[in-house]
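**Q** Could you work out the structure for the sequence below:
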Amino acid sequence: MWRSSDERIDEKIKIQLLFPIISKFSQIWRLIFYTTTMKHIFVLFSLLAFLQACQTPESTTKVNYYYDLEQKVNEQIKLLKSSPVMFQKATFAEGRTEMRDINDISWEKELAFFLHANINKSALRGLYKETQMTSGDTLFKTYEATNPNLKVEKLIIGVSKSTQEFWSVQAKISSDNYLYSTQKELKMYCSNNKLQSYYIKGRQKMIFSDPEYFEIKAKRK
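**A** Reported below is the predicted structural model:
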């Protein structure tokens, strides 16, 4: 249907007159939506705060599923840092042997493998079989992995039967994926709650490369 120029102009004017009304309505709608949303958010946060206040705080007490090796190793690290002592260390790698005396070093790094042997973790609960045997005054606690995918395959802890003093640890650790594989054998011996010696033997192989072997022996002087 043909419309005159005046009619088309009138239509444009009507539309332009509607813009303020539409804009005002849009502002009112946004205000209503914002107010309602904020009320909902406030109610939600109030409810969450109430539920949080009603919850019983979680216990911070550490639960021991297995022997706490991490605690014992950290105790030795703390002693070595507070009262430095000299150790004679021998390192065998790439067909070469290096001998040197050590005392003022980063014991956290030096004994890191022993911290990695700790299995006293919630995620590992029930995944190790524990057996015990005695030899004289020594009680040996042996933990063996029930899952072949676990990194710590075996852990043997030696403690005094009479005093529960920590004497020794032996561990086998392995890790295997499509990029590399590693195997490590660890030994640590203590006397009078003081580190006397430790031993680390390992094999590592990267993809497309030959395996590498290393061995570390250290003894208190």
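**Q** okay, CA-based contacts and neighbour counts for the rest of this
**A** OK.
**Q** what comes up buried for stretch 148-162?
**A** Of the residues in stretch 148-162, 150-160 count as buried by neighbour count, 16 or more other CA atoms under 10 Å.
**Q** Where does residue 201 fall, secondary structure wise?
**A** Per DSSP states H and E, residue 201 falls inside strand 194-206.
**Q** Could you list every helix and strand in contact with that strand?
**A** helix 69-82, strand 180-191, strand 212-220 (3 or more CA pairs under 8 Å, 6 or more residues apart in numbering; DSSP states H and E).
**Q** and the buried residues of stretch 148-162 as a markdown table, adding distance to residue 198?
**A** Below are the buried residues of stretch 148-162 laid out as a markdown table (distance: CA to CA, whole Å):
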| residue | distance to residue 198 |
| --- | --- |
| 150 | 23 |
| 151 | 20 |
| 152 | 18 |
| 153 | 19 |
| 154 | 17 |
| 155 | 15 |
| 156 | 14 |
| 157 | 14 |
| 158 | 14 |
| 159 | 16 |
| 160 | 19 |
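**Q** residue ranges for the helices of this structure, please.
**A** Here the chain has its helices, by DSSP state H, at 5-54, 69-82, 107-110, 112-116.
**Q** one more to line up against the first:
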Amino acid sequence: MSAILRYSFRLIRLLWVLPALMFSCQSHEQTTTQHKTFFDLKQYIASEANRLTREHPNVTKTVTLDGQIEEKNVDAVDWTTELAPFTSCNINEPALWDKYQVDSTGTTERLTVVYQSLKADLKVQEIRVHFENDRCVGVQIKARTESRLYGIVSDRSYDPDKGYELEGQQDVTGLPSTKYAVKTRYRD
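**A** Below is the predicted model:
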């Protein structure tokens, strides 16, 4: 019986050692995970806010609310606050990378990259980023927010050489729709 027992222990050891040897001899290919990234709108707008703060351009701001227009020249602008509607639309987050389809058109000299939402319930429905010679020359955003009580649809566009525009409509249950527009232009 002791010979059978010794044989069993050898067999058990062999069954443990053999798989370990087999797995240790395999070549382990490292798989590299590519990190998909989108245009970093948050960083871009922050750098634009810094640039505009340094350059201190004269600004004409036009606000339209339900057809009533008010225009004024503004000298002191907090650009971080002023451009917050764009910063809030940043989609360069890992949790959002699979929620947008990315397409591009044009050439390396003039390129447009489009991020299109794959889900209707996302706040940012579309972002278009325009480049000329690798320099961002414009951003356009279509956004919407909906709940049981209200809905907001907005179009936002930013041009680093001219200014920005916000247009939209707000619908609140039980109240008339409100249409608004904000247009800011740099003056010479």
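**Q** returning to that earlier point: right, and the helices of structure 1 - which one's nearest residue 184 of structure 1?
**A** Closest approach to residue 184 of structure 1 among the helices of structure 1 (CA to CA): helix 112-116, 8.6 Å.
**Q** Mean per-residue distance, the lengthiest strand in structure 2 versus structure 1.
**A** Assignment by DSSP state E gives strand 135-146 as the longest strand of structure 2. Its matched residues in structure 1 lie on average 0.5 Å from strand 135-146 of structure 2 after superposition (mean CA distance after the TM-score superposition for structure 1).
**Q** In structure 1, what stretch matches that strand?
**A** Mapping strand 135-146 of structure 2 onto structure 1 (TM-score structural alignment) gives residues 165-176.
**Q** now what about that stretch, what contacts it?
**A** Applying CA atoms under 8 Å, 6 or more residues apart in numbering, the contact partners of stretch 165-176 of structure 1 are 72, 117, 151-160, 181-193.
**Q** just how off-centre is the longest helix anywhere in structure 2 within its chain?
**A** In structure 2, with assignment by DSSP H, the single longest helix is helix 2-25. Relative to the mean C-alpha coordinate of its chain, helix 2-25 of structure 2 is positioned 56 Å out (CA atoms, centre = their mean, to the nearest Å).
**Q** try stretch 81-94 of structure 1
**A** Relative to the centre of its chain, stretch 81-94 of structure 1 is centred 27 Å away, using CA atoms, centre = their mean.
**Q** repeat for stretch 180-190 of structure 1
**A** Taking CA atoms, centre = their mean, one finds the center of stretch 180-190 of structure 1 at 19 Å from the center of the full chain.
**Q** how far apart are that stretch and its match in structure 2?
**A** Per aligned residue, stretch 180-190 of structure 1 averages 0.8 Å (mean CA distance after the TM-score superposition for structure 1).
**Q** Now do that stretch: everything it contacts.
**A** The contact list for stretch 180-190 of structure 1, computed with CA under 8 Å, 6+ apart, reads 113-114, 166-176, 195-207.
**Q** on that earlier part again, just the buried residues of stretch 148-162 of structure 1: which are in strands?
**A** Per DSSP E, those map to strands at 152-160.
**Q** which of these lies closest to residue 25 of structure 1?
**A** Nearest to residue 25 of structure 1, judged by CA to CA, of those is residue 152 at 68.0 Å.
**Q** Now the closest one: closest residue in space that isn't a chain neighbour?
**A** Distances taken as CA to CA, 6 or more residues apart in numbering place residue 173 nearest to residue 152 of structure 1, at 4.5 Å, with adjacent residues excluded.
**Q** Just give me the neighbour total for the one you found.
**A** 20 (other CA atoms under 10 Å).
**Q** now do the one 3 residues further on
**A** One way to gauge burial is a neighbour count; for residue 176 of structure 1, by other CA under 10 Å, it gives 13.
**Q** before we move on, back to that, out of the helices of structure 1, which gets nearest to residue 143 of structure 1?
**A** Ranking the helices of structure 1 by distance to residue 143 of structure 1, with CA to CA as the measure, places helix 69-82 first at 11.9 Å.
**Q** All set, thanks.
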